[in-house]
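J.: have a look at this fold, sequence not included:
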C-alpha cells in the first residue's frame, strides 16, 4: 500500500524531550500507538532520531520535511513516565494527536517490535565506527567474532550519583553478579561503555578479557553495545535501548529507583511495564 496519505488524514505526532534513550522510547511508543490506530506516525527530517537511524517511510511512518501534519495536534499524555497507561490509547484516530511525554514502556510497541527493529538501523558512519571499535578489540586478542562472545557493559553513573529525585545507580555487586553469569558463556569478551571511566576501571571484575571504550559520541557507544551478543545494562533509558537493540540476553539492576521517591512513582509497582520480558533482573 502507498505510504502517502491525503492531507486531510489524521496522524500521530511525537513529543521529543530528553536525550537519545528518551527519544527512542518516544519514537517506538509513538510508532506503536500509530500502528494500533492504523494511522501514520510523523517524524521530522531534522529530528535527532532521523539523523542517527535510517528511518524509512512505511505504512506507519512518515518522514516529513516540515512536520506540518502536526500543526494542530491535540496532546495526549501519560499518567506515569515509565509505566504503561492504557488511557493514552483511549482516543479516536479521526484527528491528529501528539503523544507524550516519555512513554517508557515496551507495552506501547510490543505489537510492532519487529518493524521497530527494522527501522532502528544505525546510519553507516555510526555503525562503521562501532564495528571498528569492536574489531580493534578482536585484533588485540588475535581472535575473530565467531570465536568469542562479546558482552557489552553499560555503566551509567555521572549524572545520577547524587541526584535527589531517587535514581539509584547499579552497584559493584550487581556488575560482579552479571559478569559471573556471562563468564559461563564461551570465550567472553567484555566491552565497557561508561560515563564514569575511573569507577568502571576500579570496579568491573577483571577475571576475563575486559576492554573500555572511550571518546565516542553517545550514538556510537550505543551502536557498540547494540552490536554485542549480550548486554549488561545499568540504569536509565539509554542502557535499556542498548540492551533491546542487541537482541541477546540482557541483565538489569532491579532497583533503579529509591522506594518512596518521585522517580519510583513513575514505574508500575513491579517495574514490569518497564523491564522487557525475559530480561534477567539481578
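T.: Received the coordinates, thanks. Given the structure is predicted, the values throughout are model-derived calculations rather than measurements. Numbers count the residues shown, from 1 in each chain.
J.: can we go C-alpha only for contacts and neighbour counts from here?
T.: Noted.
J.: quick one, what contacts the residue most central in space within the chain?
T.: Geometric centre of the chain, nearest residue: residue 241, 1.9 Å, by C-alpha atoms, centre = their mean. With contact taken as C-alpha atoms under 8 Å, 6 or more residues apart in numbering, residue 241 is in contact with 21, 24, 222.
J.: and the first one, how many neighbours does it have?
T.: Just to be clear, that refers to residue 21. 20 (other C-alpha atoms under 10 Å).
J.: what sits closest to it if chain neighbours are left out?
T.: Using C-alpha to C-alpha, 6 or more residues apart in numbering and skipping the chain neighbours, the partner closest in space to residue 21 is residue 238 (3.8 Å).
J.: ok, the one you found touching residue 25?
T.: No: between residue 238 and residue 25 there is no contact under C-alpha atoms under 8 Å: 9.5 Å.
J.: so the two - more neighbours on which side?
T.: For residue 238 and residue 25, the more surrounded residue by other C-alpha under 10 Å is residue 25, and the numbers stand at 26 against 22.
J.: structure two is appended below for comparative analysis:
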C-alpha cells in the first residue's frame, strides 16, 4: 500500500477546494480551462492525456484532467497536469469539441477559453513536435521502474550485452471485435515469427519479453526454440501498469494492434514493428483510422494475412 500512497503525495494542485470567489479570480487571471473525456483503458487514456496536453499548449490555454483520468494515470506516471474535480466542472460552461483520431489544421485555433475535448485520439500527429515533453509526462514512478528492471535482469540471467525486445500481443475482445465488427484480423503466429526473426537476425543476444491479455495463446504459438522468449505472467506482477513498464524499459518493440502497444513503442523510442493493413478495404474502421497517422513513418509495418476474412473457395 505504501508504494501506491507515494504516487499521490506529489500529485499536482487540484481545483476541488476552490471557493466561488477563488474561481472567479481564476477565470480572470488564468488561461482558461481545457479538459478532455476520460474513456477507454490505459492506452486510450494516455492518448487523450497527450492530445489534451499538446492542443491546450498550442492554443494557449491551461489543461486539466478529469478525476477518472487521474485515477488511471497518477498511480503509474509522474504526470503534471492538475485535476478538474466534478464540483468545479459542473459550474463551468464548458464547450464541447469533438476530435478526429488524428491532427487536423483546424485544431490549431480551437475557439473558447473553456473547452471539453472528446474522442479517442491516439496519434503522434498531435504531439510529436513536443515528443520529449510527452515522454517526460509519462515518466514511471520509481517502484514500477525498479520492478521492470528487476524483471529484465532476472530473465537475462548471466547473458551479457543483452538487447531487449518488448512484445505486446493484444487479444482479449479483439478476437471477436476485429473480424465481426471491423472486418479485420489480429496478429497471428506467422506475423510474430517474422517480427521476431527480424530482431534475431539484426542483433546479438536478443531477449524477448512478452506481455499480453492472451498469454495462453502466446505460449502455444510463439516460437521459443532458442530459449530467448520470456513471458510476464507472474500473478504477483501482472497488471497493465507492470506490463507497460516492462515494455517501456526494453530497447525495441514488437506490437500487434491497439493503443497499448503503440505507447510502448513510442516511449521506448527504438525500432518498432507493427501489424499493418489488418482490415479489408471496405472496413468501417478506415473511416475512423489512418495508418499513416497511427504509426510513425520510421516504424516497420508487416502486412497482415487477411485470408481468414475472405470467402472460402469451394471445389466442384
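T.: Cool, the structure landed. From a predicted model like this one, the values you see are computed outputs, not experimental measurements.
J.: where do the strands sit along the stretch 151-300 of structure 2?
T.: Secondary structure of the stretch 151-300 of structure 2 (DSSP state E, counting those that start in this stretch): strands at 163-169, 206-212, 229-231, 252-254, 272-276, 300-303.
J.: quick one: which of the contacts of residue 241 of structure 1 sit in helices?
T.: 21, 24, 222 (DSSP state H).
J.: distance to residue 229 of structure 1 added to these, as JSON lines?
T.: Output for those, formatted as JSON lines (distance: C-alpha to C-alpha, whole Å):
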{"residue": "21", "distance to residue 229 of structure 1": "20"}
{"residue": "24", "distance to residue 229 of structure 1": "20"}
{"residue": "222", "distance to residue 229 of structure 1": "13"}
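J.: which one of those sits closest to residue 211 of structure 1?
T.: residue 222 (15.5 Å; C-alpha to C-alpha).
J.: distance of whatever residue of structure 2 lines up with the closest one from residue 69 of structure 2?
T.: Here residue 222 of structure 1 is matched to residue 244 in structure 2, going by TM-score structural alignment. For residue 244 of structure 2, the distance to residue 69 of structure 2 equals 17 Å [C-alpha to C-alpha, to the nearest Å].
J.: comparing the two, which residue is more hemmed in?
T.: Applying other C-alpha under 10 Å to residue 244 of structure 2 and residue 69 shows that residue 244 carries more neighbours, namely 25 against 21.
J.: you'd agree the more buried one is up against residue 264?
T.: Yes: Residue 244 of structure 2 is within contact range of residue 264, at 6.3 Å (criterion: C-alpha under 8 Å).
J.: helices along structure 1, start to end?
T.: Going by DSSP H, structure 1 shows helices at 20-37, 48-52, 113-119, 124-140, 172-182, 197-203, 218-226, 237-246.
J.: tell me which of these sits nearest to residue 84 of structure 1.
T.: helix 20-37 (10.3 Å).
J.: which other helices and strands contact the closest one?
T.: strand 11-13, strand 40-44, helix 48-52, helix 237-246 (3 or more C-alpha pairs under 8 Å, 6 or more residues apart in numbering; DSSP states H and E).
J.: what's the counterpart of residue 195 of structure 1 in structure 2?
T.: Residue 195 of structure 1 maps onto residue 213 in structure 2, by TM-score structural alignment.
J.: mind listing what its match touches?
T.: So residue 213 of structure 2 contacts 169, 170, 171, 172 (C-alpha under 8 Å, 6+ apart).
J.: who wins for neighbours among those?
T.: residue 169 (24 neighbours).
J.: what's the match for it in structure 1?
T.: Per TM-score structural alignment, residue 169 of structure 2 is aligned with residue 155.
J.: tell me the spacing between its match and residue 281 of structure 1.
T.: With C-alpha to C-alpha as the criterion, residue 155 of structure 1 and residue 281 of structure 1 are 16 Å apart.
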